[in-house]
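[1] give me coordinates for this.
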Amino acid sequence: MPKDRELNVLDAVRAPIEAARGLPNSHYIDPATIAEENEAVLRRTWAGLAVGADVPEPSDCKPIEFLGQPLLLVRDKDGTLRVFENICRHRGMILVEEPRKIEGAIRCPYHSWCYSKDGRLVSTPHVGGPGQNSHPQMNRSDLGLIEVRSHVWRDVVFINLSGDAAPFEEVHADLLSRWSDVEKPLYHGGWDSWFTLDVQTNWKLAVENYCESYHLPWVHPGLNSYSRLEDHYHIESPGNYSGQGTYVYRQLEGQDGEKFPDFDGLPDFWDAGGEYVAVYPNVLLGVQRDHAFAIVLEPVSHMQTREHVHLYYAQPDTDAALRQKNATQWKTVFVEDIFVVEGMQKGRSAPGFDGGRFSPAMDGPTHLFHDWVAGKVAALRTERDA
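    As a prediction, this is how the structure comes out:
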């Protein structure tokens, strides 16, 4: 497609919602288009990689591949969480293959170069010849692990692979302000409070579906029976995040009426309210009076997404049976969405589909996400053509 035609298509996506079309099929099925989009919206922004609970204790580490890039999530001895490229600076060998606790240093299995948990190169055995562990031309201070810019918020580890995005606090100042009342300590529920869903869809369709409540009556009849479509409202912050909220959140109860403890000091709204936002590009957050969740969408391929779901509570010790009931309830809701996002992915192979249309009354949050993606891609194309 000619470049001017490509930009015109994106202009149609960015039009006012009454006239806009959705992203074209190529953004869901064409490897070249998706590679360009990945650069614009995943590498150059603050993308979600993992959660701090993946490395809960000092010296824990976890290797993660993101967009084909080998990364290493490490919590150092002081509890600071860092992200490094998971390669030795000597010959590019992968350092860590499986999640584990680092005893001592991070040691390369190839030539045994060793790195501290804060990334410093601390040992280079025989680098100057047998028995010579240094060499005048090998400056250890220049050969530490390559750190990836990261920021942790609500236990989500965000990364900026390009290294040149504006500070996280600046990019998401509006959301940080909106949720300042619920900026409370979060305690991961543990082994029974996370699960992973493998879904045959492009990651963007999971975001689009999460943004809106329009589908509740047909896809989530159980949820809609008490938190109805008409109880929901739109959350819209152009260029940053969008989603939905409800005025009717019903607390989960155990067999004897027990409930999770509330977060301290919440305004009255949260007595029965809940909010659910997609933090662009790939993090889905939910918050209620007594628990919260984070979903990090891993873009495995153009048509495969791994949804990493984690549940958090206001106190470190909560009732195990109630936690498991809560995880089961949320898993049921999220599984109900799978046929929808997989069906839309299959639909993107229909050449007659032109991106679809948006209901001005119901699809505002989803349109904002499309507009954001299109804007990022258009800016990248303009930059490259300059």
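[2] only C-alpha atoms from now on, for both contacts and neighbour counts.
    Noted.
[3] nearest residue to D174 other than its sequence neighbours?
    Taking C-alpha to C-alpha, 6 or more residues apart in numbering as the measure, D174 lies nearest to S237, with 7.8 Å between them; neighbours along the chain are not counted.
[4] any idea how far L176 is from that neighbour?
    Taking C-alpha to C-alpha, to the nearest Å as the measure, S237 and L176 are separated by 12 Å.
[5] how about the helices in the chain?
    Assignment of helices within the chain using DSSP state H yields the ranges 3-13, 26-29, 31-38, 168-171, 173-178, 203-211, 216-219, 221-224, 320-336, 338-347, 364-385.
[6] for the third one, packing partners?
    Other elements packing on helix 31-38 under the criterion 3 or more C-alpha pairs under 8 Å, 6 or more residues apart in numbering; DSSP states H and E are helix 26-29, helix 364-385.
[7] how about a cut-off of 7 Å?
    Secondary-structure packing of helix 31-38 (3 or more C-alpha pairs under 7 Å, 6 or more residues apart in numbering; DSSP states H and E): helix 26-29.
[8] could you list the buried residues of the helix it packs on?
    Buried positions in helix 26-29, judged by neighbour count with 16 or more other C-alpha atoms under 10 Å: H27, Y28, I29.
[9] for burial, what's the neighbour tally of A292?
    Here the neighbour count serves as a burial measure; for A292 (other C-alpha atoms under 10 Å) it reads 23.
[10] quick one: contacts for it?
    By C-alpha atoms under 7 Å, 6 or more residues apart in numbering, the residues touching A292 are G286, L311, Y312, Y313.
[11] at 10 Å instead, please
    Going by C-alpha atoms under 10 Å, 6 or more residues apart in numbering, A292 touches 154, 182, 186-188, 263, 274-276, 285-286, 310-314.
[12] which of those count as buried?
    Buried residues within the contacts of A292, counting neighbours by 16+ other C-alpha under 10 Å: 154, 182, 186-188, 263, 274-276, 285-286, 310-314.
[13] which ones are touching G48?
    Listed by C-alpha under 10 Å, 6+ apart, the contact partners of G48 are 42, 66, 150-152, 156-160, 279-284, 295-298.
[14] one more sequence to fold, the one below, so I can look at both together:
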Amino acid sequence: MTTEPAGFVPIPSESVAFLGTRPIPAKPYYDPAWFELEREAVFRRSWLQIGHVCELPDVGSFVRRELEVLGASLLVVRGKDGTLRAFHNVCTHRGTQLVEEVQGKRATFSCPYHMWTFGGDGALLSAPDFDSFGLDKRDCALKQVALDVCAGMIFVNFAAQPQDLREWLGELADQMETLPVARATTFSEYSYDIAANWKLTYDNFQENYHLRFIHPRSGQSAFSAENPFGYPKEYAFHDPHRTQTIWTNPDPRPAPMLADAFARLVPRAMEQGLLTTPHHRTYFALFPSFFMLGTPLQNFVHVVYPVTATQSRGVIRLYWVGDDANASERFGREAIMGTARDVHCEDVAVIEAGQRGLSSGALEHIHFQTQEALCRHLFNMVEAAVVAYQAEQIA
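    Predicted structure coming up:
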């Protein structure tokens, strides 16, 4: 029996008992048929986070985003009226993709195949010999996808009649608006491909149960005499989303380089008013596969995008307020991003090992305990969405 140090109060199992204690079926973590159900029941009906307004500062700014799980290529554009819109990156003539660049700035978008040309609002402006089609240009506009913004972050939804984004986020919307990400003007980014199911990948970042085993060195700043395993302080559930309050070590003692990096960033953060509020360490987990750790200096955002039942793509960003003011600040930001990559690299191999084990079919079930309550909640929400979708199809 483990004896906890005085002052440490672990989250009681009773507080998450409503989630259930059943073993979780293993098949949804590798089965292609279940993945197809998730594609329609979860990802085609949920708000998906794909970027930030700071990427589209001017009229004509655009970014291209690939969402493999839906077979979609999106073109996000800031129109002449300043409005952000998302379109399928698909010419309405014969389906040719309009844009190959990841980002840029254009007044119009022309199909390379037959030169149908569209404006930033998606309207068809011109097409060679258009009269011979017997069509109305108004019926040939680019196909639009619902887009909305919260805390500076861009979300899209492929549903025919999606729920309002702020309604979907509930009280979390106002909480996120108070974080630096809402004021961000730039970011550092790291993307990766992983041979693992999206839920298995995402679950790794929802629990601290593994910290002392996988991150004994890099996770030292999360450990303390009061909380030797770096467990969270509390959970909260906002179906289908969830949050947790991350333990704030009163004496973190980070590695010298990381301590130096933070020291270089603090002066301007104080000038910007980012350190006048209490030290936030709230972890926001938005359904289905977004999470964010808000802190006064920057925001850590991680989105896991499904590709296949056993392949995923992750995008990690650190958002900053203001460009690098000098070389010292540049060093601080790069050092923090480098540290985040180092910690993440320690996770990849063990996640992929878990996928190989599950894909072998050796297990019928997996198991979650109190420290994995957020993992159980995610599975419950996914399963509920799939069951509801199946019922609709039968009806």
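[15] inside strands: which ones of the buried ones among the contacts of A292 of structure 1?
    With strands taken from DSSP state E, the overlap with those comprises Y187, H188, G274, E275, Y276, L285, G286, H310, L311, Y312, Y313.
[16] residue in structure 2 paired with G347 of structure 1?
    Correspondence of G347 of structure 1 to structure 2, assessed by TM-score structural alignment: G357.
[17] burial count for that match?
    Should you count by other C-alpha under 10 Å, G357 of structure 2 turns out to have 12 residues around it.
[18] and if you look at H291 of structure 1?
    In terms of burial, H291 of structure 1 registers 22 neighbours under the definition other C-alpha under 10 Å.
[19] hmm, back to that, got a list of what the residue nearest to D174 of structure 1 touches?
    With contact set as C-alpha under 10 Å, 6+ apart, S237 of structure 1 has these partners: H172, D174, L175, G243, V279, P365, L368, F369.
[20] you'd agree V387 of structure 2 is up against A41?
    Yes. At 8.5 Å, V387 of structure 2 counts as touching A41 under the criterion of C-alpha atoms under 10 Å.
[21] contacts only, for R384 of structure 1.
    In this structure, R384 of structure 1 makes contact with A378, judged by C-alpha under 10 Å, 6+ apart.
[22] map it onto structure 2.
    With TM-score structural alignment as the criterion, R384 of structure 1 lines up with Q393 in structure 2.
[23] ok so, going back, for G355 of structure 1, state which of the contacts of S237 of structure 1 is nearest.
    Using C-alpha to C-alpha, the shortest approach to G355 of structure 1 within those belongs to F369, at 13.4 Å.
[24] ok, the counterpart of that closest one in structure 2 to A335 of structure 2 distance?
    Taking TM-score structural alignment as the criterion, the aligned counterpart of F369 of structure 1 in structure 2 is L378. L378 of structure 2 sits 32 Å away from A335 of structure 2, going by C-alpha to C-alpha.
[25] E101 of structure 2 too?
    When C-alpha to C-alpha is applied, the distance between E101 of structure 2 and A335 of structure 2 equals 29 Å.
[26] which one of the two has more residues nearby?
    The residue with more neighbours, out of E101 of structure 2 and A335, is A335; 18 against 9, by other C-alpha under 10 Å.
[27] gap between that one and E66 of structure 2?
    29 Å.
[28] same thing with A182 of structure 2?
    24 Å.
[29] looking at these two, which one has more neighbours?
    Neighbours were counted for A182 of structure 2 and for E66 using other C-alpha under 10 Å; A182 has more, 21 against 15.
[30] surely the more buried one meets M153?
    Yes. With contacts defined as C-alpha under 10 Å, A182 of structure 2 counts as touching M153 at a distance of 7.4 Å.
[31] surely R376 of structure 2 and Q369 touch.
    Yes. Here R376 of structure 2 reaches Q369: they are 8.5 Å apart, a contact under C-alpha under 10 Å.
[32] between these two, what contacts are shared?
    Contacts common to R376 of structure 2 and Q369, judged by C-alpha under 10 Å, 6+ apart, are V16, G20, T21, R22, P23.
[33] now do the contacts for the second one.
    G20 of structure 2 makes contacts with F368, Q369, A373, R376, H377, N380, as judged by C-alpha under 10 Å, 6+ apart.
[34] leaving out chain neighbours, which residue sits closest to the equivalent of V219 of structure 1 over in structure 2?
    In structure 2, V219 of structure 1 lines up with I214, judged by TM-score structural alignment. Leaving aside its chain neighbours, I214 of structure 2 sits nearest to E346 (6.6 Å; criterion: C-alpha to C-alpha, 6+ apart).
[35] R89 of structure 1 too?
    L143 (6.1 Å).
[36] may I ask you to confirm that that neighbour is in contact with L121?
    Yes. Here L143 of structure 1 reaches L121: they are 6.2 Å apart, a contact under C-alpha under 10 Å.
[37] okay, those two: which has more neighbours?
    Neighbours were tallied for L143 of structure 1 and for L121 using other C-alpha under 10 Å; the higher tally belongs to L121 (23 against 16).
[38] what sits against the aligned partner of that one in structure 2?
    L121 of structure 1 maps onto L124 in structure 2, with residues paired by TM-score structural alignment. The contact partners of L124 of structure 2, by C-alpha under 10 Å, 6+ apart, come to 91-92, 108-110, 116-118, 136-142.
[39] number of nearby residues for the nearest residue in space to L124 of structure 2 that is not next to it in sequence?
    Counting by C-alpha to C-alpha, 6+ apart, the nearest residue to L124 of structure 2 once its immediate chain neighbours are dropped is F118, at 4.5 Å. When counting by other C-alpha under 10 Å, one arrives at 23 neighbours for F118 of structure 2.
[40] one more: D31 of structure 2?
    By other C-alpha under 10 Å, the residues close to D31 of structure 2 number 17.
[41] quick one on the thing from earlier: top of the contacts of L124 of structure 2 by neighbour count?
    Per-residue neighbour counts (other C-alpha under 10 Å) across the contacts of L124 of structure 2 peak at C91, which has 26 neighbours.
[42] corresponding residue for it in structure 1?
    Per TM-score structural alignment, C91 of structure 2 is aligned with C88.
[43] hang on, its match packs against W113?
    Yes. Contact criterion C-alpha under 10 Å: C88 of structure 1 and W113 qualify, at 7.5 Å.
[44] thanks a lot, catch you later.
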